[in-house]
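*Asks:* mind folding the following:
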Amino acid sequence: MFTVLIRTAILYFLVIISMRLMGKKQIGELQPFELAITIMISELASFPMQDTRIPIIHGVIAIITLLLIQTILSVLELKSEKVRLLLNGKPSILINNGKIDIKELRRQQFNINDLMEELRLQGHFNLDDIHFAILETSGQLSIIPKTNLAPATKGDLKVPFKQDTIPVTLILDGSINHDNLKILNKDENWLNEKLKRFNIDSPKEVFIALIDSQGSFYYQKKV
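*Replies:* Modelled structure (predicted):
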């Protein structure tokens, strides 16, 4: 009995440490590969707890191996847009400029009832109020309402406004996203000119640069 208690305590603390090292995301925010690793770690920990004939070192080695894999993949995700797309996919626009993309709904196996439920849960009851609805890679739905119908309604106050749109990432950890530049009908020379205005000589110096929802250029340099 004492052996079982010791084995359980060791594996428990090992799993807790592993979860902490994997970050502070909630279960609903985990990417598919992160969720798979989380489930596998919990399963690997349970086997040596239930069966004392299994050497505890087998469970420890397996858990540490999965933790290393997850850490390596997370670093690759941070460094490479292609790896991030391969592991996580990309967000899907379900409502575009106020219109439901039926093909994308079918592709994501997301029915209209699910969509309406998600909108209601976020306080939106009319499709006419939605400018963009984006299904994130974590499975959560992001809503961009029409700006004149947003809280503290600018339309009611007769305040001039500019419609929010989807932010576009241009640089991530020093790497230029050429596909997003094409979406904006811009090229690398245009981006370099933008950076020079802020005394930045190379994209390699930039951690993130993007065009925000108001069309403004935002950047943050590497530490």
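*Asks:* only C-alpha atoms from now on, for both contacts and neighbour counts.
*Replies:* Fine.
*Asks:* next, the nearest residue to residue 83 once chain neighbours are set aside: secondary structure please.
*Replies:* The shortest distance from residue 83 to any non-neighbouring residue, by Cα to Cα, 6 or more residues apart in numbering, is to residue 77 (5.5 Å). Per DSSP: H, G, I helix; E, B strand; the rest coil, the local secondary structure of residue 77 is helix.
*Asks:* mind checking how far residue 77 is from residue 122?
*Replies:* 29 Å (Cα to Cα, to the nearest Å).
*Asks:* so for these two, which residue has more residues nearby?
*Replies:* Applying other Cα atoms under 10 Å to residue 77 and residue 122 shows that residue 77 carries more neighbours, namely 17 against 11.
*Asks:* would you map the helices across the chain?
*Replies:* 2-21, 32-50, 56-79, 81-88, 102-107, 112-121, 154-157, 178-183, 188-197 (DSSP state H).
*Asks:* before we compare anything, build this one as well:
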Amino acid sequence: MICHLPLGVFIEVCALKKDSMKKLLKGQPSLIIRNGEWDMKQMKNNHLDLEQVRTMLRKQGVFTLRKVRDLYLEPGGEISVKLHTETGSVTPDMLGLDSGDEPPSILVIEDGKIKEEELQSVKKSKEWLMKKLQK
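*Replies:* So this is what the prediction gives:
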């Protein structure tokens, strides 16, 4: 007797029965940023560029990369973000004071190339950027 199950049902059953099949068929999260450090190999493996990640972060209300501790790309294409904990000095926010808004981060280097227009938009020079990179 031949069973005529749709392929999708067959795949789901296989994924439920065996963990190794589940990883193969459903995928697993990729750690794109670990402890604030970018994993460029994972970016390349997942066909991501920095601007795509920044866009996804902004959609989650994160406007500066410095706040991101860990970033996972989930199998469905969504991201999960763990922010750095606020430790150390007392901040105005902790005291209930208005601290002013922090401007969103600007991408000034992409694929190893300096983006002149972005530097000009924040009134910075190439020399300023080179000094910052050498720190």
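*Asks:* TM value for the aligned chains?
*Replies:* Overlay of the two chains. TM-score (TM-score structural alignment, normalised by the length of the second structure): 0.57; 89 aligned residues with a Cα RMSD of 2.5 Å.
*Asks:* circling back to that earlier point, aligned partner of the residue nearest to residue 83 of the first structure in the second structure?
*Replies:* Mapped onto the second structure by TM-score structural alignment, residue 77 of the first structure lines up with residue 15.
*Asks:* tally of neighbours for the closest residue to residue 80 of the first structure other than its chain neighbours?
*Replies:* Leaving aside its chain neighbours, residue 80 of the first structure sits nearest to residue 175 (7.8 Å; criterion: Cα to Cα, 6+ apart). The local packing of residue 175 of the first structure (other Cα under 10 Å) involves 18 other residues.
*Asks:* give the aligned equivalent of residue 210 of the first structure in the second structure.
*Replies:* In the second structure, residue 210 of the first structure lands on no residue (TM-score structural alignment).
*Asks:* same question for residue 128 of the first structure.
*Replies:* By TM-score structural alignment, residue 128 of the first structure lines up with residue 66 in the second structure.
*Asks:* show me what residue 110 of the first structure aligns to in the second structure.
*Replies:* Aligned by TM-score structural alignment, residue 110 of the first structure pairs with residue 48 of the second structure.
*Asks:* please report how far that match lies from residue 67 of the second structure.
*Replies:* With Cα to Cα as the criterion, residue 48 of the second structure and residue 67 of the second structure are 20 Å apart.
*Asks:* got it, and residue 87 of the second structure?
*Replies:* For residue 87 of the second structure, the distance to residue 67 of the second structure - Cα to Cα - is 12 Å.
*Asks:* over to residue 132 of the second structure?
*Replies:* When residue 132 of the second structure is compared with residue 67 of the second structure (using Cα to Cα), they lie 19 Å apart.
*Asks:* neighbour count for these two, which is higher?
*Replies:* residue 67 (15 against 9).
*Asks:* what's the burial count for the match of residue 110 of the first structure?
*Replies:* Neighbours of residue 48 of the second structure (other Cα under 10 Å): 14.
*Asks:* just checking, residue 68 of the second structure touches residue 84?
*Replies:* Yes - counting by Cα atoms under 8 Å, residue 68 of the second structure touches residue 84, with 6.0 Å between them.
*Asks:* compare the two (neighbour count), which wins?
*Replies:* Of the pair residue 68 of the second structure and residue 84, residue 68 is the one with more neighbours under other Cα under 10 Å, namely 20 against 13.
*Asks:* now for the closest residue to that one other than its chain neighbours: which residues touch it?
*Replies:* Closest residue to residue 68 of the second structure apart from its sequence neighbours, by Cα to Cα, 6+ apart: residue 83 at 4.5 Å. When contacts are counted by Cα atoms under 8 Å, 6 or more residues apart in numbering, residue 83 of the second structure touches 67-70.
*Asks:* please consider this matter closed, and thank you.
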